[in-house]
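# Sequence and predicted model, in that order:
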Amino acid sequence: MDEEKKAQFQAELLRLRKEVTEALARKTQDVHGRAGGEALDEADMGNATLSMELELSSRRMLLETLEMIDKALRRIETGTYDTCEICRRKIPLERLQAIPYTSYCVECQAKQEAQRKK
């Protein structure tokens, strides 16, 4: 991968990192803003619990995405950005354009997901 492409991917990853960081900040404010002490009936408590679980799940996904973005930025610095971490083949440019923080080629990603489902 040439230096111009690397710079483009780095800029895109930094833009995504900013978006994810801002979304995390909003989620944190939302969760803290809802931590009120009002009395709730059982149905309201159930809804509040479900809502909180969804917020925490969303926050967890954002944190995982942020981690993958940071990892991709480190791989750009080390010159391994476009190399699959499992099979060491080149990750196609189209895949990197679709998911700039991916660490795997399509085949290895599919294997990883299949293993998680077991």
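It's in.
# CA only for contacts and neighbour counts going forward, please
Noted.
# Give me the distance between Gln97 and Leu56.
29 Å (Cα to Cα, to the nearest Å).
# Comparing the two, which shows the higher neighbour count?
Using other Cα atoms under 10 Å as the criterion, Gln97 and Leu56 rank with Leu56 on top: 15 against 12.
# Got another one to weigh against that:
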Amino acid sequence: MSDKWEELNRKEQLLMEQEADLVREEAKVERLEEDYIDHLFKTNHLFRETQQLFHGTEAQLYEEISQKIHEDSRKMEESLGAMQKKVRDRRKIVQSQLDEVYEEKQKLSRDGEEKMP
């Protein structure tokens, strides 16, 4: 086996490991988002149930708390979305690099230097 072929195999293996890590990271972020949405739903439900306890000037406090929850929720959703995008973008780069390795291996094979398994 030629040095070039071995180098491509090592590069391919490394990229495949990176891709597997990114797939796991992507799944972890998705689970985190699902857990957050579930928690937010339960929190909102509980908060709405307590709304009737706020009277008069306390109603203003309820509105302030409600607004703060909404703002924090939006920030968290944006952060989770940014995390997902970052992982997807990194995965696309790794997939592109893998495609380049496959093309190089095909070229070597066509040139008669090696046969692609």
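Now that the structure is in, tell me what you want to look at. As the structure is a prediction and not an experimental result, all values here were calculated from the model.
# so what number do they get for TM-score?
The TM-score (TM-score structural alignment, normalised by the length of the second structure) is 0.55; 81 aligned residues with a Cα RMSD of 2.5 Å.
# ok, longest helix in the first structure?
Counting residues, the longest helix found in the first structure (DSSP state H) is helix 42-78.
# Summarise which helices and strands that one is packed against.
Counting contacts by 3 or more Cα pairs under 8 Å, 6 or more residues apart in numbering; DSSP states H and E, helix 42-78 of the first structure packs against helix 3-33.
# and the angle for the helix it packs on with helix 42-78?
160 degrees (axes from the mean of the first three to the mean of the last three Cα atoms, to 10 degrees).
# Confirm Thr80 of the first structure sits in a strand?
No - read with DSSP: H, G, I helix; E, B strand; the rest coil, Thr80 of the first structure is coil and lies in no strand.
# Count the neighbours of it for me.
17.
# what's near enough to touch the residue nearest the centre of the second structure?
Nearest to the geometric centre of the second structure sits Gln84, at 3.1 Å (Cα atoms, centre = their mean). For Gln84 of the second structure, the contacting residues are 26, 29-30, by Cα atoms under 8 Å, 6 or more residues apart in numbering.
# Counting neighbours, which of those comes out on top?
Result: Glu26 is most packed of these (other Cα under 10 Å), 19 neighbours.
# any idea how far that one is from Gln95 of the second structure?
From Glu26 of the second structure to Gln95 of the second structure the distance is 14 Å (Cα to Cα).
# do the same with Glu7 of the second structure
18 Å.
# repeat for Glu17 of the second structure
From Glu17 of the second structure to Gln95 of the second structure the distance is 11 Å (Cα to Cα).
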